[in-house]
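Q: the following block contains a protein sequence and its predicted model.
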Amino acid sequence: MSPEREGAARRSPVRDRDVVTADAIVAAAGEVFARHGYEGGTAERIADRAGVSLGTVYEQFPDKDAILVALVERHLDDASAALTPLLTDMVTQAPPIEDGVCRMLRALVALHRTHPALHRVLFEEAPRPEALRRRLERTVEAAVEAVHGYLVARPEVRVPDHAVAAQLVVQVAESVTHGLVLHPQDGADPEAYVRETERMLVRYLTGR
C-alpha cells in the first residue's frame, strides 16, 4: 500500500467518527431548540443532549450559528427529498391544475406538521446567517422554477405572466400552510383552510 493510501486508511476512522459526532450534535440541537427555543438552546444544553463535552461541540462547530446552519440544511434536505419527486411529477405528468395544486398544498402541510416546534424556531426565532439565507433562496427558486414549468404545461392556466404566477403560488402556499400548522386559530378547521386555499389558487390560475 502506498504511503498516501496508508495515510488515508489511518485517517478514515477519525473522519467517520467526526461525521457521527457532528450528526449527533446537530440532531441534539434540533431537540434542544424545539424545547428551549434558539436563545435558550445553549451549547451546554446541546452538548449534554448529544452526550459529548462542550469542547467536542466546539471542535465540530465554531459557534451556535454554525450548528443552526447545519440543522436548517438537514431540514431543507429532508423537505427537498419529499417535495422534489412531487414537483418533478407535476412538470413531467402535468396533472389537471386542481390536482396539482391540491397535491402541493397537502405535501406542504404534511412537511410543516413533521416537527412544528422546531420549524417555528428555525424560521421565526433564529437568526439567518448569510449561508443560511442563500440556501433558503436556492430552495425557493427551485420550487418556483418547477411550478413555472407546470403552469406553462397546463392549457387551462390563463394568467398573463406564468413566471409571476409561479412565484405567487409558491409564496401563498408556503405562507398559508406555515400559518395553518404553526399558528392555528382557535376553532379553525385545517381541512377547510386547505380547501379554500386550493379554490383560491385554482380560480386565480384559471379564471374559473
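A: Good, I have the coordinates.
Q: make it CA atoms for all contacts and neighbour counts henceforth
A: Fine.
Q: element containing Phe33?
A: Using DSSP states H and E, Phe33 maps to helix 3-40.
Q: tell me, what residue is most central in the protein?
A: Leu76 (3.4 Å; Cα atoms, centre = their mean).
Q: which residues touch that residue?
A: With contact set as Cα atoms under 8 Å, 6 or more residues apart in numbering, Leu76 has these partners: Thr139.
Q: wait, Leu118 touches Gly30, no?
A: Yes: Leu118 lies in contact with Gly30 (Cα atoms under 8 Å); the separation is 6.5 Å.
Q: take a look at this one as well, against the first:
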Amino acid sequence: MATKQRLGARKQPLQQRSRETVAVILKAAARVLEQRGLEGYNTNAVAERGGISVGSVYQYFPNKDAMTLALIARFEALLLEKARAAVAASEGKGLKASLDLVIGGLLEAHAERARLNRILEIEEDRLQPASGDLSAAAELKKLVSTLLASHEREIARPVDAAAVEDLIVITRAMVDHALQKDLSRPVAARRIMRAVEGYLHAR
C-alpha cells in the first residue's frame, strides 16, 4: 500500500489554478522525456522546462515515477477514446472492416508523439503493477470483447477472456514494433491485420 501511495499523485488538483499547474508539469515532463529520454528525466529538469519551482512539482508529484504514471494514464485515456470511437463506428460492418477501424485507431494514438509513447510503453511495464490502476485495461478488454462478440460467427476460436487478452497483446506489441521500425501506417496496418486475422481464424 505504501508503494502505491508513493507512486501516486501527492494531491488532486481541484481548483482551476491547480489544474493549470499540473498541466504545465505534465507538458514539461512529456517534453523532457521526448528530448532527453529517461537518462535526462528528473524533477529538476521538468521544473526547469516548465518554468516553475521544484517545490511546485513536489506539491503534486512526489517523484518522477508519479509524473510518468500520470502521463501513462493520459495516454491510456487517448487509447480508450480511439477504441470507443472505433467500436461505435464498426456497428453494422463486417469483422475485417471493424478490426481495421480498431487497428487504425491504435496506430493513430501511438503515432501521435511516437517517441514519447514508446518510452511510456516501456515504463508502463515497470510501473503498472505498483500503480494499482487497472481500470483502463479493464475497459479496453470490455470494448474488444463487445466487438468480438458481435462477430462471433465470423471467428473460428471461442470468444473468451483469453482470446480478448491475446488479441490486445498481439495488436499493441505489433503497433509498438511498427513504430520502432518506422513503418508507414498502411504497411503497419496490413501486417497487424494479417496477424490478428490469423489468430482469430485459427482453430
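A: Good, I have the coordinates. Computed from a predicted model, the values in this text were never measured in an experiment.
Q: would you pull the TM-score for this pair?
A: The TM-score (TM-score structural alignment, normalised by the length of the second structure) is 0.80; 188 aligned residues with a Cα RMSD of 2.5 Å.
Q: before we move on, back to that, from the contact counts, what lies against the helix holding Phe33 of the first structure?
A: helix 43-50, helix 54-60, helix 64-93, helix 116-120 (3 or more Cα pairs under 8 Å, 6 or more residues apart in numbering; DSSP states H and E).
Q: run the last query once more with 6 Å
A: Counting by 3 or more Cα pairs under 6 Å, 6 or more residues apart in numbering; DSSP states H and E, the packing neighbours recorded for helix 3-40 of the first structure are helix 43-50.
Q: okay, the angle between the helix holding Phe33 of the first structure and helix 43-50?
A: Helix 3-40 of the first structure and helix 43-50 are oriented at 120 degrees to each other (axes from the mean of the first three to the mean of the last three Cα atoms, to 10 degrees).
Q: quick one: distance of helix 3-40 of the first structure to the chain centre.
A: Relative to the chain's own centre, helix 3-40 of the first structure is displaced by 21 Å; criterion: Cα atoms, centre = their mean, to the nearest Å.
Q: next, the buried residues of it.
A: 21-34, 37-38 (16 or more other Cα atoms under 10 Å).
Q: would you point out the most distant pair within the residues you listed?
A: The largest separation in those, counting by Cα to Cα, is between Thr21 and Gly37 at 22.3 Å.
Q: roughly how far does the nearest residue to Arg84 of the second structure once chain neighbours are set aside sit from Ala85 of the second structure?
A: In this structure, Arg84 of the second structure finds its nearest non-sequential neighbour in Leu143, 7.0 Å apart by Cα to Cα, 6 or more residues apart in numbering. Leu143 of the second structure is 10 Å from Ala85 of the second structure, where distance means Cα to Cα, to the nearest Å.
Q: between these two, tell me which one has more neighbours.
A: Each of Leu143 of the second structure and Ala85 has its neighbours counted (other Cα atoms under 10 Å); Leu143 has more, 19 against 14.
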